[in-house]
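S.K.: give the three-dimensional model of this entry:
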Amino acid sequence: MRDFALAPSAVTSLGGGLADSVFETAELRPTLPVLARRPDPASPVWEEVTAVELRDQVSDLARGLVASGISPGHRVAVMARTRYEWTVLSYALWAVGAEVVPVYPTSSRDQVEHILRDAGCVAVVVEDEQGVMTVGSVCATLPQLRHVWQLDAGALAQLVERGALIPPTTVDSLRRIVLPDATAVIAYTSGTSGRAMGCALSHRALASPCDTLLAGWGHTAAPPGEQASVLAFLPFSHVYGLMIQGLCIRGGILMGHEPELGEAALVSALRSFRPTYFYAVPSVFEKIYKNFLRTAQQSGRGALFERAAGTARDFAEALERQRTGRGSGPGFDLRLQHALYERTVYRRLRAALGGRVVRATSGGSPLSRELSLFYEGIGIYVHDGYGLTETAGGITMQPLGAEKSGTVGKALPGTVIEVADDGEILVHGPSVFQGYVGDEAATRAALHGGWLATGDIGHLDAEGYLTITGRKKDVIITSGGKSVAPAPLEQRLRAHPLVHQAVVVGDNRPCVGALITLDPEFLTHWRAALALPGDAPGREAREENALREEIGRAVAAANSAVSRSESIRVFRVLPEPFDVASGLLTPSMKLRRDAIVRHYAFEIDAMYQARSRPGRRSAASDPAADWDDSDNVFR
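M.R.: This is a model prediction of the structure:
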């Protein structure tokens, strides 16, 4: 092993189950607002739910679950978007010792059947009639399944009514026998390759990172004297969303729910809820930045925005040098310029997130250093987090006052990270999962004496900061034997406003290539701004040439940070984005690389064949020598 980093000791260990925090907060701070809900999805008004009200709702629902035969150890699937009922239901299930099995509501029939059978679920809660139909189509193959409850048909109210005769003391008795090491969640991996596997996560594993983050960083989630608030919109079906829910419930952070992931719905919810802390995946932060740029350009202030963005990055970088002991901080001119843009630009940008956000977290995949610096420069520090389903969420954090953009910080207290000789990241700590359900061979392959082999590759610097460079299985090996990690190149490509998604390919090919999709909104704006004269056929040809040149510049910018043998020599722009419905993205918005390569096999072959040039080369020559940096193909 090398690059060893030792974390300090952990916080006090969990004493019971996850549901205890609901009851303890109600006892200690009964009037504290803990959840917020809207009477109507389109309403700008949020009604607060106090700790004692949440406890009563959880207890009443738990009694209904007991009356329906749900017992400790039973597994109940929840197949719904991120909504208020998800939180009440999950804590009610934990209160009676049941195990929650999250299922993405967009999952296919085969995926639903696999998860329900693999986990041995006795009940499933769905959101709407579509969910009922999906589950109904596989019920015949699931003899253990006893109940299908539909949220939109009033299932929770019916359960509460059914449990009216069950005494509250029954729930208290069941809750008190839940042990910290009992399984709380069977979380299925996103399945970027192969069939999803169920990760058994204990109450202790789910609580540990939450309690550690709250103890060390909880005070940074809101301005001094204010209650922190978070808008939950990413799926609770993913461990990232579950971790956010746990942080809010365990830390007394006010949480609102937004089930719609569309841009308009999210913008509206942010402006009305006005959170103090924001969390998302990199694509959301990238989209917000591009929207800022597009809006500025449409109003004729594009140059002003770009100057302000550059100043923000310079200012944040100077602050970083100061806090890491490598500089004296922003100079007088930079501070003056930053103050000017604060009054004219930055505060307006923060208003798009509600105007109260002080810090944020990005997770799911690496966030670019440039984007992190931009957000810090406008007044919102974005921590790039790292964690896996198998670690119940985050396992690193930026040290306060010593944050370093471009890294995911250091190991959380109580967690130890090592990097193996081949670059694979290994993790040991209280949040590591119990194993894969029904798959001992896979569990043995992942766990070695309590150490989790993450499958991610990266490195630790001399101070213990971790940088993620990609997934071990995603590394591309060209026909010339060059190993290339695709994630950094893809990240740099997405930095261009026109690029929506990018997948780097090149296994057993003479050079690295890329499949690119375009951001439809920015493309429309770009075309309108181009405003080429002339007749339609000629204008369209010139527009395509201009677009080709612009994407070529994006590729050149990505290539500027790598060697020639690692650079993208060919690319193809695809007519439509990768999405979940086509099976090319996971529900957590990760690329299904194998599926994408299979789906676009013809286009990939054509991309390479179109630019290949026969010729003689010596055995010692570069296998990619006949491939120009400017090679590109539009579909």
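S.K.: okay, CA-based contacts and neighbour counts for the rest of this
M.R.: Will do.
S.K.: hang on, residue 457 in a helix?
M.R.: No: the assignment for residue 457, made by DSSP: H, G, I helix; E, B strand; the rest coil, is strand rather than a helix.
S.K.: now for it, how many residues are close by?
M.R.: 22 (other Cα atoms under 10 Å).
S.K.: how far away is it from residue 426?
M.R.: Plainly put, residue 457 is 9 Å away from residue 426 if you go by Cα to Cα, to the nearest Å.
S.K.: same question for residue 599.
M.R.: Distance from residue 599 to residue 426, by Cα to Cα: 33 Å.
S.K.: in terms of packing, which of the two has more residues around it?
M.R.: A direct count of neighbours by other Cα under 10 Å for residue 599 and residue 426 places residue 426 higher, at 21 against 14.
S.K.: hang on, the more buried one in a helix?
M.R.: No: applying three-state DSSP, one finds residue 426 to be strand, outside a helix.
S.K.: OK, contacts around it?
M.R.: The contact partners of residue 426, taken as Cα atoms under 8 Å, 6 or more residues apart in numbering, are 417, 418, 419, 420, 451, 452, 453, 454.
S.K.: what's the burial count for the fourth one?
M.R.: So that's residue 420. 17.
S.K.: quick check: it touching residue 427?
M.R.: No: Residue 420 lies out of contact with residue 427 (Cα atoms under 8 Å); the separation is 10.6 Å.
S.K.: what does whichever strand or helix holds residue 543 contact?
M.R.: For residue 543, the host element (DSSP states H and E) is helix 536-559. Here helix 536-559 makes contact (Cα under 8 Å, 6+ apart) with 489-490, 492-493, 496, 498-499, 527, 530, 532-533, 566-568, 629-630, 632, 634.
S.K.: list the buried residues in the next helix-or-strand element following that helix.
M.R.: Sequence-wise, the next helix or strand beyond helix 536-559 is strand 568-573, with elements assigned using DSSP H and E. Within strand 568-573, the residues that count as buried by 16 or more other Cα atoms under 10 Å are 568, 569, 570, 571, 572, 573.
S.K.: also this sequence, please, to line up against the first:
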Amino acid sequence: MDEVRSKLCHVRHAVLIESGGPPPDDVLTFQQFLQLGDPFPSRLVGAAIERVRLEDLATVMYTSGTTQQPKGIKFSHLNIVSKRFARAIALPEIGEDDTFLCYLPLFHTFGRYFEMLGAIFWGATYVFMESPKIDTMVANMKLAKPTVFISIPKKWIQLYEKIAENVDIEMASEAALRRAVARVTGGRLRWGLSAAGYLDPEIFRFFQMTGVELMSGFGMTEATGGITMTPPGEYRDNSVGKALPGIEVRLAEDGEMMIRGPYVMVGYLHAKNSGIVDGWFRTGDIFTCDKDGFYEIVDRKKEIYKNIRGETISPQKIENLFSDFESVKRVFLVGDHRAYNTVLLYPNYDYDQVNFTKMTREEMRDFFGSLIVSVNQFLASYERIVNFEIIDRDFSAERGELTQKGTFKRKAVEENFRELIEAMYRKRYTIFRLGRFEVRVPNWFLREHGLTIENLKLAGNALVIPALHKRLRLRLTQQPETVIQIGELCYTADQGFIDLGEIVQHPVFWLGNLELEEFVGSALLRDAGSPPRKSRGVRVKLPPRAACPNLKAVREFRRLRKADKPDLRGLHLAAHLFVTCNTKNLQHTLDFFEKVLAHKDERVGRLGRIVLKRTQFAPNIERRRIAFHLLVRHERSERFKEVLDGFAKTRSLFTRRLIQEISELNLSRQQLQVIFAALRHHLNSDSPPGESERALVFSLLELLTAYGVRHPTAFKSIRAEMVRWTFDRRDEKIRKRAEAAFNKLRTGFRRWLGPNQQIAVSVETGTEYGWPDVLNFEDNL
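M.R.: The predicted structure follows:
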């Protein structure tokens, strides 16, 4: 008593309700307490009762202060009395034969109103535990044999686990489970309520199956406790039930629950604003409601936040998913207006399956990283956790981080752990080094796959995700320049690093790389337009050895190639198959490229040209020739220079067959000028040509000769080019080849002209024409 008096200095009397012995001198017995009223006239008692109105203030109770400072809530007599009748209507079978086993403190609405005043209203027995610890709770259940137990989810979880110690929950019969529940709970438990947090539906179903009507509910101090509750026998997974009798509930446009009724508070103490507008009080909680009137909570409106892309995230929903892991004592989600979510995690050092004190930091990160991967599987990509930090102390009420209920004061937590939180957001990517070269994996890639940094590893010549059994080739090769193979394609970068995030967002980098697609997922291959300036130093090449054709791609391509409108998916598969498929399937790929290059969508056509241009590095030289021929037909502008410069580096590119096929085409003026310019580059060079340059000059002279013989409009300009080379005295072999080409050009042209020596060229348009253009046939001749 001395200790209590020192803390409650305004207390004048202490009353002992029941005791086995005499009370201390300064403590009244209950009989002495009643006798204090004897001198007071009964008529004055009656008058005092008559003065009290239902709307008068009866008591003040304080909120827990989850999101701000605690508020004093004013309750009228009507609030308290109406709530008791509402609960009685909702639970008509509870009565004087029931026993409440309680541990919730009397500053908790359920503890004060549902349990204590409820027991008085029903005439039931009220038993208060000396400690909320699970062993004490079980001992009290066996002693008091309660019929009603009301708790936060944690106690129901502990009770479930205690029962599981006595029986195999998965294998035992229903009768055996009922006996196990009866042994632990005292044998009379038939009513239960779980509220103020998330409880797995599996636990609800277990207790209901074993004879305990465990209900779900939602409430708040401002509503004198409960607002919704599962009607007995009507539990629905993840629902907090229907509105209790005596209260109106509706959802605002944003989903916020609004309430009105006789047991909604009068207002806040010492506050100008009562919080009630037109009779309605906004709860600050977001809900959904199904067609039958069952509500499901989303989160606190003030706690729900949006990431930097404007996507809405409920931290409580994500934090609740960790409740299944005994190894986690507490977890706190961070991500408000940030690119991705992270968590602060405090281990449960009492967990007997793992000794965390003997683990290294890396081992602990691997352990908890695997748990986060499991949680991420149940989340949308934008909700997933990318990084985490294991904190060295638990969150505490003394530091202002927790309310008396144990819920987070989020602003205080974020302020107290600010340095740790900011460290998790400093780097936007994870770096993997191959020699001096870097491969950067962006954090959003981890988020999309539900991974953390620990889940991505470099093993030999591959980037691996053990949890997903995924592997991506990463191999550094030293050629004339540093080249890194990523999947099926090779990349060079002027800046010394490759950003995997940039690669997967721009088709110029990922088209044809099916191994990359399998690693990152097809949903991540995007078309974000042209690459940004910082990525323009990245170039794509084909590896020295072609991969084997992907059989799934072959089957899918057979379906897509028949479409009239080629798309990126088809081009992606065609890019892979063009360099990997056998001759049998090659024609289908070529037909598809013909559609792509001729398509009116300039972007698709441009990407098709880019894919074909990269085949200048193909290991199969015949595929290079096919690609070159396709590009000659369709790249008719000044960009043909890039094509010729790239492919001309290939020795033996120009065969007689290829020259023949190109000479039969109608080259544009720009294409001819590009060929002339390539020859003049070698002609004007100060140094004598090498063997490869000489071979290229020979091939181009032969190509021009064949083309000039077939196309009289080009004869004059080609002849002039030949004459230049016949006067070149630097290289005798080239000069003689030029003279032979010139003679062949002149002879062939004369043979084409025939006896009349007239060129078949339209005077009006300057274009060539043949016999079908000038002969007319009369049907009746």
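S.K.: what's the closest non-adjacent residue to residue 267 of structure 2?
M.R.: Distance criterion Cα to Cα, 6 or more residues apart in numbering; nearest residue to residue 267 of structure 2, sequence neighbours excluded, is residue 274 at 4.3 Å.
S.K.: just to be sure, that neighbour is in a helix?
M.R.: No: counting by three-state DSSP, residue 274 of structure 2 falls outside a helix, being coil.
S.K.: need the contact list for it.
M.R.: Residue 274 of structure 2 neighbours (Cα under 8 Å, 6+ apart): 266, 267, 268.
S.K.: any chance of the residues you listed in a markdown table, plus secondary structure?
M.R.: Shown next, in a markdown table, are those (three-state DSSP):
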| residue | secondary structure |
| --- | --- |
| 266 | coil |
| 267 | strand |
| 268 | strand |
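S.K.: so what corresponds to residue 92 of structure 2 in structure 1?
M.R.: Taking TM-score structural alignment for the superposition, residue 92 of structure 2 sits opposite residue 218 in structure 1.
S.K.: so what's the residue nearest to that match when sequence neighbours are not counted up against?
M.R.: Leaving out its chain neighbours, the residue that sits closest to residue 218 of structure 1 by Cα to Cα, 6+ apart is residue 251, at 7.6 Å. Applying Cα under 8 Å, 6+ apart, one finds that residue 251 of structure 1 lies in contact with 211, 214, 218.
S.K.: now the second one: which helix or strand?
M.R.: Under DSSP H and E, the secondary-structure element containing residue 214 of structure 1 is helix 203-217.
S.K.: with structure 2 superposed, average distance for that helix?
M.R.: Compared with structure 2 after fitting, helix 203-217 of structure 1 deviates on average by 1.9 Å (mean Cα distance after the TM-score superposition for structure 1).
S.K.: so how far is that helix off the chain centroid?
M.R.: The chain centroid and the centroid of helix 203-217 of structure 1 are separated by 18 Å under Cα atoms, centre = their mean, to the nearest Å.
S.K.: separation between the residue nearest to residue 267 of structure 2 and residue 282 of structure 2?
M.R.: 11 Å.
S.K.: mind checking which of the contacts of residue 426 of structure 1 are in strands?
M.R.: Using DSSP state E, the members of these that fall in strands are 417, 418, 419, 451, 452, 453, 454.
S.K.: trace the third one over to structure 2, please.
M.R.: Yep, that's residue 419 of structure 1 we're talking about. Match for residue 419 of structure 1 (TM-score structural alignment): residue 251.
S.K.: center of structure 1 - which residue?
M.R.: residue 364 (3.4 Å; Cα atoms, centre = their mean).
S.K.: any idea how far residue 331 of structure 2 is from the residue mapped onto it from structure 2?
M.R.: Under the alignment (TM-score structural alignment), residue 364 of structure 1 maps onto residue 196 of structure 2. Distance, residue 196 of structure 2 to residue 331 of structure 2, by Cα to Cα: 17 Å.
S.K.: before we move on, what about residue 399 of structure 2?
M.R.: 17 Å.
S.K.: those two: who's more crowded?
M.R.: Per other Cα under 10 Å, whichever of residue 399 of structure 2 and residue 331 has more neighbours is residue 331, with 23 against 10.
S.K.: which residues touch that one?
M.R.: 319, 322, 343, 344, 345, 346.
S.K.: now, which of the residues you listed lie within helices?
M.R.: Counting by DSSP state H, the contacts of residue 331 of structure 2 place residue 319 in helices.
S.K.: surely residue 48 of structure 1 is in contact with residue 36?
M.R.: Yes: counting by Cα under 8 Å, residue 48 of structure 1 does reach residue 36; the two are 4.3 Å apart.
S.K.: comparing those two, which residue is more hemmed in?
M.R.: residue 36 (20 against 17).
S.K.: what about the more buried one, helix or strand, and which?
M.R.: strand 33-37.
S.K.: helices along the stretch 601-750 of structure 2, start to end?
M.R.: 602-613, 621-634, 640-647, 656-663, 669-683, 691-710, 712-726, 732-753 (DSSP state H, counting those that start in this stretch).
S.K.: which one of these lies nearest to residue 595 of structure 2?
M.R.: Among those, the nearest to residue 595 of structure 2 by Cα to Cα is helix 602-613 (8.7 Å).
S.K.: which residues of structure 1 does that closest one align to?
M.R.: So helix 602-613 of structure 2 is aligned with nothing, judged by TM-score structural alignment.
S.K.: run through the neighbouring helices and strands of that helix.
M.R.: Secondary-structure packing of helix 602-613 of structure 2 (3 or more Cα pairs under 8 Å, 6 or more residues apart in numbering; DSSP states H and E): helix 507-510, helix 568-580, helix 583-598, helix 621-634.
S.K.: how far away is the alignment partner in structure 1 of residue 236 of structure 2 from residue 490 of structure 1?
M.R.: Residue 236 of structure 2 maps onto residue 404 in structure 1, with residues paired by TM-score structural alignment. In this view, residue 404 of structure 1 and residue 490 of structure 1 are 22 Å apart by Cα to Cα.
S.K.: and those two? which has more neighbours close in?
M.R.: Set residue 404 of structure 1 next to residue 490 and count neighbours by other Cα under 10 Å: residue 404 wins out with 24 against 20.
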